[in-house]
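> please work out how this folds:
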Amino acid sequence: MLDEAAGDPALAQLRDELVEQRLQGLRRFAELLAERGALKPRLTVDRARDLIWTLCAQSNYDALVGARGWSHTEYREWLSDALAAALLPTAG
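A predicted model of the protein is given here:
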C-alpha cells in the first residue's frame, strides 16, 4: 500500500490514518505497562511506544521469515525476547 499511496491522495490519507491508529494503540499498550510499573526505569511511554512500533514492524517479519527463512515460531520467540529486553526491567 505504501507504493500505491504515493500516487493516490485517498490512499495516502488512508495509510496515514492507519499508521496513526496503530501508533495510538501501541501507545495505549505502553501506557498500560507504565501504569502497572512494568516499564524499565526512565523509559517513557512515548519511547516504549516507539520501541514496540519498531520491533513489531511488518518489515521485520517479512525480512526474517520471508527472506531469511525463520519459522513463525522462531520469529515469535525472538520478538517476545526482544520486546521483554527493550521494555521490561531486569529481574533482581
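> please make it C-alpha for all contacts and neighbour counts, starting now.
Noted.
> would you enumerate the residues in contact with residue 65?
Under the criterion of CA atoms under 8 Å, 6 or more residues apart in numbering, the contact list for residue 65 reads 71-72, 75.
> got a ChimeraX select line for the buried ones in those residues?
To isolate the buried ones among those in ChimeraX, judged by 16 or more other CA atoms under 10 Å, type:
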select :75
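> and of the contacts of residue 65, the nearest to residue 81?
Sorting the contacts of residue 65 by how near they are to residue 81, with CA to CA, puts residue 75 at the top with 9.9 Å.
> next, the second sequence, to be compared with the first:
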Amino acid sequence: MSTQGYRSTLRADQAALGKARIVRAALDAFSELGYSGTTVTAIAERAGVSAQTVYNGFGNKRALLAAAYTLAIRGDDEQPLRDSPAYLAMLDAPTAAEMLARYAAIGAATVSRTAPIVAVILGESGIPDVGKLARIIERQRFAGAEYLVGRLTDRFELRPGLNTEDATDTLWSIMSWEIGFKLTGQRKWSWDRYEQWLAEMLIRALLPVQDRPATPSRDS
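Purely as a prediction, here's the structure:
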C-alpha cells in the first residue's frame, strides 16, 4: 500500500471511530436525559468533539436518535441482528419449539439491552421526529415477525386453524416492548423469567399440541 493509500485508510478508520464514539455518547445521553432533555452540544461534550462535528456527521438530533437505537439493537456486534450467530442458529433449530425458544431468548436479550432508549422513544413519541422513528421501528418489528413466521412455516406446521397472517400478528404482539416493560418493570420479573414466559407463550400460541414440550430448552 502506498503512503497516500495508508493515510487515506487511517483517516477513514479514525472517522469511523469518531462516529462510533458520537453514537455511543448519544445512546447514553438519550437513555439518561430523554430526547427533549438531550442537546447536540451535550452529546458532543460526551463524545469529546465539537457540536459542528456532530452535525457534519449526522445532520440532526433525530438521526442521532435513530443511530443510537440501531446501536442498542445490535449491541457490541456491528452486524445486523439477522446476520448474528445466535439468529442463524435459531433458524437452524431442530424443532419448531426449539426455534421459538431460541427466538424468545434473542427477543428477551434485545428488550433488555434496548429498554432505556426504547422507553424514551415510546414515551416521547408525541414529538413529531420521535413519533416518526417509533413508527419506522414498529414497521421493522412487524417485518421481523413476518420473516420469522415465514421461516418457521418453511419447515414446520402451525397449530390447526392458524394462518400465517394471524401467526404474524400473534408473534408481533407477544414480542412487544410494552409487554416486556410491564412484566420486568411494573411486575418486577427477572429477565430469565420473562424469556421463559415468551418461549411458552409463543409455543402455545403458534404450534400444534404435539409439538409443545413441557419445558422448552434452547440449549440443545
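> quick TM-score on the pair, please.
Structural agreement between the two chains, given as a TM-score (TM-score structural alignment, normalised by the length of the first structure), stands at 0.85; 91 aligned residues with a CA RMSD of 1.7 Å.
> about what we covered before: among the contacts of residue 65 of the first structure, which ones are in helices?
When DSSP state H defines the helices, the subset of the contacts of residue 65 of the first structure inside them is 72, 75.
> distance of residue 176 of the second structure relative to residue 142 of the second structure?
10 Å (CA to CA, to the nearest Å).
> between those two, who's got more neighbours?
The neighbour count for residue 176 of the second structure versus residue 142, taken as other CA atoms under 10 Å, is higher for residue 142 (19 against 15).
> which position in the first structure pairs with the more buried one?
The equivalent of residue 142 of the second structure in the first structure is residue 23 (alignment by TM-score structural alignment).
> which strand or helix spans that match?
Taking DSSP states H and E as the criterion, the element that holds residue 23 of the first structure is helix 9-35.
> same for that helix, what does it pack against?
helix 2-5, helix 45-55 (3 or more CA pairs under 8 Å, 6 or more residues apart in numbering; DSSP states H and E).
> out of those, which one sits most buried?
helix 45-55 (a mean of 18; mean count of other CA atoms under 10 Å).
> mean shift between that helix and the second structure?
Once fitted to the second structure, helix 45-55 of the first structure is off its aligned match by 0.9 Å on average (mean CA distance after the TM-score superposition for the first structure).
> can you state the residues of the second structure onto which that helix aligns?
Under TM-score structural alignment, the counterpart of helix 45-55 of the first structure in the second structure spans residues 164-174.
> ok, back up a step: would you format the helices and strands packed on helix 9-35 of the first structure as a markdown table with distance to residue 66 of the first structure included?
What follows is these, written out as a markdown table (distance: least, CA to CA, whole Å):
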| stretch | distance to residue 66 of the first structure |
| --- | --- |
| helix 2-5 | 19 |
| helix 45-55 | 16 |
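> residue 80 of the first structure is nearest to which of these?
Using CA to CA as the criterion, the shortest distance between residue 80 of the first structure and those is 9.7 Å, found for helix 45-55.
> mean shift between the helix or strand that that closest one is followed by and the second structure?
Heading C-terminal from helix 45-55 of the first structure, the first helix or strand you meet, by DSSP H and E, is helix 58-61. Once the two structures are superposed, the average separation between helix 58-61 of the first structure and the matching residues of the second structure is 1.1 Å (mean CA distance after the TM-score superposition for the first structure).
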